[in-house]
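# here you go, sequence then predicted model.
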Amino acid sequence: MNSQLPAAIGTPLDRIDGPLKVTGGARYAAEYRAEGLLHGAVVSSSITLGRILAIDSNAASAIPGVHWVMTHLNRPPLAADDDSYEDQDSADGSSFRPLFNDRVLYNGQPVALVIADDLETARHAAALVRVEYESRPHSTDLRKNQAEAIPAPAEPPGPRGDADGALCSAPVRIEAEYELPVEHHNPMESHASTVIFQSDGSLLVHDKTQGAQNSQSYLCQILKLEPSRVRVQAAFVGGAFGSGLRPQYQLPLAAMAAIKLKRSVRVVLTRQQQFTFGYRPRTVQRLTLGADETGRLLGLVHQVTGQTSRFEQFTAHVAQWSGMLYRCDNVRLTYRLVPLDVYTPLDMRAPGAAEGVHALECAMDELAWAAGINPLHLRLINFTDTNQNLGKPYSSKALRDCYSEGARQFGWPTQMPEPGTLREGDQRIGLGMATGVWEALQMPASASAALAVDGSVVVASATTDIGTGTYTAMTQIAAEALGLPPEKVRFVLGDSSLPKAPLQGGSFTVSSVGSAVREACLALRQNLLDAARQLPSSPFQHFSDDQVQCSDGRLQAKTAEHRVGFVELFQRYGSLRASATAHPSALRQRYATATHSAVFVEVAVDEALGTVRVRRVVSAIAAGRVVNPKTARSQIIGGVIWGVSMALHEASLMDHRLGRFMNHNLAEYHLPVQADIGDIRVLFVDEPDPVVNPLGSKGVGEIGIVGVAAAVANAVYHATGKRIRELPITLDKLL
């Protein structure tokens, strides 16, 4: 059966959830009400390392409206005393447990929770809690502690060939070190949990999360609760970028308080407290590249040093991209971690790739200028159809098309002017480019589809929508599979009671959940046909599956006038349902799968002030079949803006004497505003891929940021002749 409607996939459909968001109809975790709702305020540690000697909460408890001050001394039991639990995005080691004992592991750690009738009272009382500490010397500086580095548990691919030997004899060679700072996610919606204590003692939790089922599993494990007693919902999430992959500490704090008091409790973290959990870790990367006179890579060494906490070993794929993006037979990749007295880092948009590809693409630019080769041509010379880390061909790789079409629309010169020679008045003009890459994954996922009384279809999966357009994309996938207009499909998500879905991250939601939605809708379509064949004197008994199509809410024979509407089938049989679980196909195992991009940037650098303005960006993307070009374009634009921010603005600055982030607010944590962003042009190249998943879609959430900061840095070099290898590129470094 095939739909004769125009394909819903590939149509630039407006966001399904748009009207709710712009009218205030969408409710977020801190906006749900409950009778007798109490509010919690977290007390954060003022030391970095040591232990708590005493907590004086008398003044706080005396405030009218304060119900309880929870500490490690009086909290409900935590089941995780044996470190036996983990969440879907946990790192190796012992996960942090709030209010577990008297130990202080990092600055800003929660040491108490004040519960009161309203938020203002809770925060006032929290300021009156006095904590006496025994402080110990701490270490928080990656640079000063590199000698303590240990091998990362997730080692990069092993060496191939003789990288050191090839580099020694290479006619053209560059060696450079690149440093990237700590960055914090800073989504618009602060982390919050509203735990509604219900009459039967069960918990209905509204949590800011990228996985409702992950939050449910976490609570059940650490509080020894049956899954049937905990339901987590996250219908709307105001941005996350990875900060919601792991349950943050406001969730167990709110749940413990609700269980103890048998009342509904809400805990919302302040903007400052958003800086007291995961972040993009600081990295120092050393790259050595060698090439022959034509620019062909002969050897490559990429050494990464990153930071982690004392209690977990956080790892990301930082170095592996250098072994797969270009053709090179002699490669050595290393990845080491420095344990520090900080909280554990956390995945942040394109984790690992945003850092590792940045260093690689800056080094490639340096190699291009050292060899006297156009930076774009150098990348074409070293193009590969094979992922050499895996020894597998790519299922598709339209990167050449990204290069050619991106360069054409940008106006990339065939002959590059020398660095520092392009000027417009007092502005130095520079051009830069970089390649982007991200893995195209698929995870097991489930979905259900049910026919409604009006002939519409309700499709459901436990996935979330952190602003990526999941509601809309899944609606389009279901509409195409069932031959329905999108307005006749309702997609339900963000509920732990729905069919199982992976965390939303890694650009695999469309690939994973979308494939499950498609399978569930195809199964429902088959059920509809089977039901139609059971109708009295049904003509559909005489037609095979291939001779019947779904179109505009009806089953219709292709070669005859026989038809039956979904509404009639509902009236006859009630709600017909189907469910499905989609798994990666065995065919994928024979291939490497990835998205790719080519980013072209023009900057203007003020000669007197050293200020940098990104005037225009062209981002060309190869991401398989794009489900919704409109929302996908927005995803890439957001990634480009973040890449510009990464290059020129963002850094979490720590006073290492205190072990505390100093700019822990949106006034001093610099982000770009409208005036900082020039013209951004996004284009998607055609990239059919029957291997990656049945939809042929690779996802676009991560790829938008990868390579952008490198392209900006390379453009700044071209404008000024000065190479800045430490981000962000600020005017003091240029001057």
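Perfect, I can see it now.
# for the rest of this, base every contact and every neighbour count on C-alpha atoms.
Noted.
# where along the stretch 401-550 of the chain do the strands fall?
Per DSSP state E, counting those that start in this stretch, the stretch 401-550 of the chain has strands spanning 423-424, 427-439, 445-451, 457-460, 489-492, 548-551. These are given in chain order.
# sorry, slip of the keys, the one I care about is the stretch 601-735 of the chain.
Listed in chain order (using DSSP E, counting those that start in this stretch), the strands of the stretch 601-735 of the chain are 612-622, 654-655, 660-661, 677-684.
# can I get the ones you listed in JSON lines including mean neighbour count and distance to Tyr335?
As requested, the strands of the stretch 601-735 of the chain are exported to JSON lines (neighbours: other C-alpha atoms under 10 Å; distance: least, C-alpha to C-alpha, whole Å):
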{"stretch": "strand 612-622", "mean neighbour count": "25", "distance to Tyr335": "29"}
{"stretch": "strand 654-655", "mean neighbour count": "14", "distance to Tyr335": "23"}
{"stretch": "strand 660-661", "mean neighbour count": "20", "distance to Tyr335": "25"}
{"stretch": "strand 677-684", "mean neighbour count": "17", "distance to Tyr335": "33"}
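# rewinding a little: turn the strands of the stretch 401-550 of the chain into CSV, including mean neighbour count and distance to Ile641.
Putting these into CSV (neighbours: other C-alpha under 10 Å; distance: least, C-alpha to C-alpha, whole Å) gives the following:
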stretch, mean neighbour count, distance to Ile641
strand 423-424, 12, 24
strand 427-439, 26, 15
strand 445-451, 25, 31
strand 457-460, 25, 32
strand 489-492, 21, 29
strand 548-551, 22, 41
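# for comparison:
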Amino acid sequence: MQFSAQSNADKPTNSAIGKPMDRTDGRLKVTGAARYAAEFPMKNLAHAVVVRSTIARGRIQSIDTSAAEKSPGVLAVITHLNAPKLATTDPPEVSDRYIKVIPVLQNDRINHYGQHVGLVVAETFEQAEYAATLVRVAYTQERPVLEFAANLDRAYAPERINAGYPTDTQQGDLEQGLSAADVRIDVTYTTPIEHNNPIEPHATIAVWEGDRLTLYNSTQHVDANQTSVASTLRIPKQNVRVVCPYVGGGFGSKVPTREHVILAAIAAKQIGRPVKVVLSRAQMFTCVGHRPHSQQRLRLGAKRDGRLTAFAHESIMETAVFDEFAEQNGVMSRIMYECPNSLVTHRIVPLNLDRSMIMRAPGEAPGSFALESAMDELAYALKIDPIELRVRNEPPRDPESGLPWSSRSLVQCFREGAKRFGWEKRLAEPGSMREGRYLTGYGVASASFPARLRPSSAIVRVLPDGRVQVHTGATDLGTGTYTVLTQVAADALGVPPERVQVEIGDSNFPPTPASGGSFGAASFCTAVQEACIAVRQRLAALARDDANSPLRGANQEAIAAADGRLFTKGQPARGESYVAIMQRHNLAQGVEVRVDSKPDDAAQKFSMHAFGAHFAQVLVDPNTGVIKIPRFLCVIAAGRILNPKTARSQIVGGVVWGISMALHEETLLDARYGNYINGNLGEYHVSVNADIPDIDTVFIEENDPHVNPLGIKGIGEIGIVGAAAAVANAIYHATGKRIRDLPITPDKLL
């Protein structure tokens, strides 16, 4: 017997999906009852502080830990001289870069400033912090390779770029396409190093009970943590448990397992007590990843009518000498616009910096700044409205794969956005619009992000009293995972949301993919829905075969669920509650089903993406160059929206980051020593309340039957994609000055 998801026509009017439901974990968070990684109470807890390298390249000549070891409260000082031997190679079955081994403190080699060279463990955090300053490290220094521009001749093509995309793609003949163009542009854009900086710092508490390890860790992927730690420590995977019910932001930095997690486990084993490690904000600038500096050359050619004849996006970025990572800056360019002749390439320059890594919308965020700025420049060169130029190059199919779109509502986003924003009031000439003493301008940009689905598992249990429990290993970054899983389970089983209890963030629960890549909600919710349907199926089977049930012999396709009961469609009185079915069959433990959900082959048949359009208005003071943003509109087409309230929150968060990317964020490198000059939140500028307008968010209604059974697309990252370009384009429209290097600060406009 099989149940399919209910169609909209079959759904009860009190459906939870699609409603702006408050966060189910909201009260716990505002009252402080939600425990984050560093907040779990432990008896006999010790504290540890990381000791960092003060050079960028070389070797450790000697380490003197004697003063630290004699310092009050110190329990242990761990360095490469006394650390246990860890695994240094990945198990043969591991291919995912995010679940690799982490061989920390295994040799004397220094590859970047701030590298972990030791750990001090003490009774209190203050004692550990002070003792860490007493560790004396002598180095044999080597000249570090630090300057990006000076080392472009060392750039090379990686075998693959992030997320498994091909490094280079080419279609048609680029030079022929450029020659055939009536108008050509050849421009280069740069984006700086940026850091993730989640509010909750990276933190871990490690607890050993015999040969079993429990980690309370702030992570976006409990299952990857479990695998990496077990592989690194050479212990069975089932001997490691990772617990993470709440995450205070991660933005990609908490997907891989970090070195401090292994250090916490080593220290706890050595002293025989629980150990807590919480990285400082300064440490988070040098050891948990960052978005790499990029240089992107765009060459575009078009006919007078705006039709593209040639398109090239060539990206170069930095990577760590010890851990290759290439951000996929050009992947959005491969699918956005129709063009017969195209080239997209990626190159990386190895430097003695901490590892570059995934950061919210990796690739699409910096790539969209270059792509959508270049499209804006082409529009002005052609004297065509920037929206119209994009519409004229709208591809009927995916230009890269040739697959049909599962759905693509970009043009609808532009049309709706233009109407709401008042785009018709825009004067075409740059620098021609004013509001009082300010120059004002309108900017627009496209947004896109893949709609992915990953294998995911869940357990759903209907208890004897009719309450529902959902267990899955997913994590909640603060985006509303608890809430949308509650809504999906409530609808699939036909129970009120308040009767659903969701428990997540524990490697003891069924595995899921990471909360990242904008595939979290689609993957988790699909598994939960399938498990709920399987529970309904089991309960319905009991009723249909039961002579005492009103549903005896009912057609399986005619059975629906609502209000905690099963009934026949069109005859709501013919039915009974889950409680009644379980009582009659003596199911004292309720009914439980585990589902291991796997995507079908739709991704091989359709190109699946969410799309959107950003609209920004800026005010620029012509005397000071100070930029203000009075209005911002984001129009998104992302399939079915599970919860408009939490969805809007995600989009607004992405836009805020996009504005910050455009105007503020930049990590400054001291090229003499390899450290970051502004490695703290006092000097690393981010947008604050005064910088952010009321962000209007609109969701276009979109029915996509192919992406997954629920028809949903991820929205965690699309909000930042294109947002920086919309701001930059608005600044050009206001001032006539094209700034191609982020961030756009007042000095660049004067």
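Happy to help now that I have it. All figures in this text were calculated on a predicted structure; none of them were measured in a lab.
# could I get the strands of the stretch 601-735 of structure 1 as TSV with distance to Arg173 of structure 1?
Conversion of those to TSV gives the following (distance: least, C-alpha to C-alpha, whole Å):
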stretch	distance to Arg173 of structure 1
strand 612-622	29
strand 654-655	35
strand 660-661	38
strand 677-684	34
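# quick check: which element contains the nearest residue to Val344 of structure 2 once chain neighbours are set aside?
Sequence neighbours aside, His313 is the residue nearest to Val344 of structure 2 in space, at 4.8 Å (criterion: C-alpha to C-alpha, 6 or more residues apart in numbering). Under DSSP states H and E, the secondary-structure element containing His313 of structure 2 is strand 308-320.
# which part of structure 1 matches that strand?
Mapped onto structure 1 using TM-score structural alignment, strand 308-320 of structure 2 covers residues 297-309.
# do stretch 362-373 of structure 2 as well
Under TM-score structural alignment, the alignment places stretch 362-373 of structure 2 onto residues 351-362 of structure 1.
# ok, residues contacting that stretch?
The list of residues contacting stretch 351-362 of structure 1 from outside it, by C-alpha atoms under 8 Å, 6 or more residues apart in numbering, reads 178, 180, 280, 283, 285, 287, 316-322, 434-438, 705-711, 713-714.
# out of those residues, list just those in helices.
Using DSSP state H, Val708, Ala709, Ala710, Ala711, Ala713, Asn714 are the members of the contacts of stretch 351-362 of structure 1 that sit in helices.
# got a list of what Leu223 of structure 1 touches?
Neighbour list for Leu223 of structure 1: Pro77, Leu78, Ala79, Met256 [criterion: C-alpha under 8 Å, 6+ apart].
# one more time with 7 Å
Leu223 of structure 1 is in contact with Leu78, Ala79, counting by C-alpha atoms under 7 Å, 6 or more residues apart in numbering.
# how about it, what's its partner in structure 2?
Alignment of Leu223 of structure 1 against structure 2 is given by TM-score structural alignment, with Leu233 as its counterpart.
# what does Ala163 of structure 1 give?
With TM-score structural alignment defining the correspondence, Ala163 of structure 1 maps onto Leu174 in structure 2.
# which non-adjacent residue is nearest that match?
Asn341 (5.0 Å).
# for the counterpart of that neighbour in structure 1, what are its contacts?
In structure 1, the residue paired with Asn341 of structure 2 is Asn330, using TM-score structural alignment. Shown in contact with Asn330 of structure 1 (C-alpha under 7 Å, 6+ apart): Arg160, Gly161, Asp162, Ala163, Ala166, Leu298, Gly299, Leu300.
# tell me the one among the residues you listed nearest to Val69 of structure 1.
The shortest approach to Val69 of structure 1 among these belongs to Leu300, at 56.3 Å (C-alpha to C-alpha).
# returning to that earlier point: Gly238 of structure 1 is nearest to which of the strands of the stretch 601-735 of structure 1?
Nearest of these to Gly238 of structure 1, taken as C-alpha to C-alpha: strand 677-684 at 22.0 Å.
# now that closest one, how far from the centre of its chain.
Once both centres are worked out by C-alpha atoms, centre = their mean, to the nearest Å, strand 677-684 of structure 1 turns out to sit 21 Å from its chain's centre.
# what does stretch 552-570 of structure 1 give?
42 Å.
# how about stretch 285-302 of structure 2?
From the chain centre to the centre of stretch 285-302 of structure 2 is a distance of 17 Å (C-alpha atoms, centre = their mean).
# how about the longest helix along structure 2: buried residues?
Looking only at structure 2 and at elements set by DSSP H, the helix with the highest residue count is helix 520-544. Using 16 or more other C-alpha atoms under 10 Å as the test for burial, helix 520-544 of structure 2 gives 520-544.
# that one aligns to what range in structure 1?
Under TM-score structural alignment, the alignment places helix 520-544 of structure 2 onto residues 509-533 of structure 1.
# go on, stretch 494-508 of structure 2?
Under TM-score structural alignment, the alignment places stretch 494-508 of structure 2 onto residues 483-497 of structure 1.
# identify the residues contacting that stretch?
The list of residues contacting stretch 483-497 of structure 1 from outside it, by C-alpha under 7 Å, 6+ apart, reads 3-5, 212-213, 216, 231-235, 456-464, 471, 474-476, 479, 550-553.
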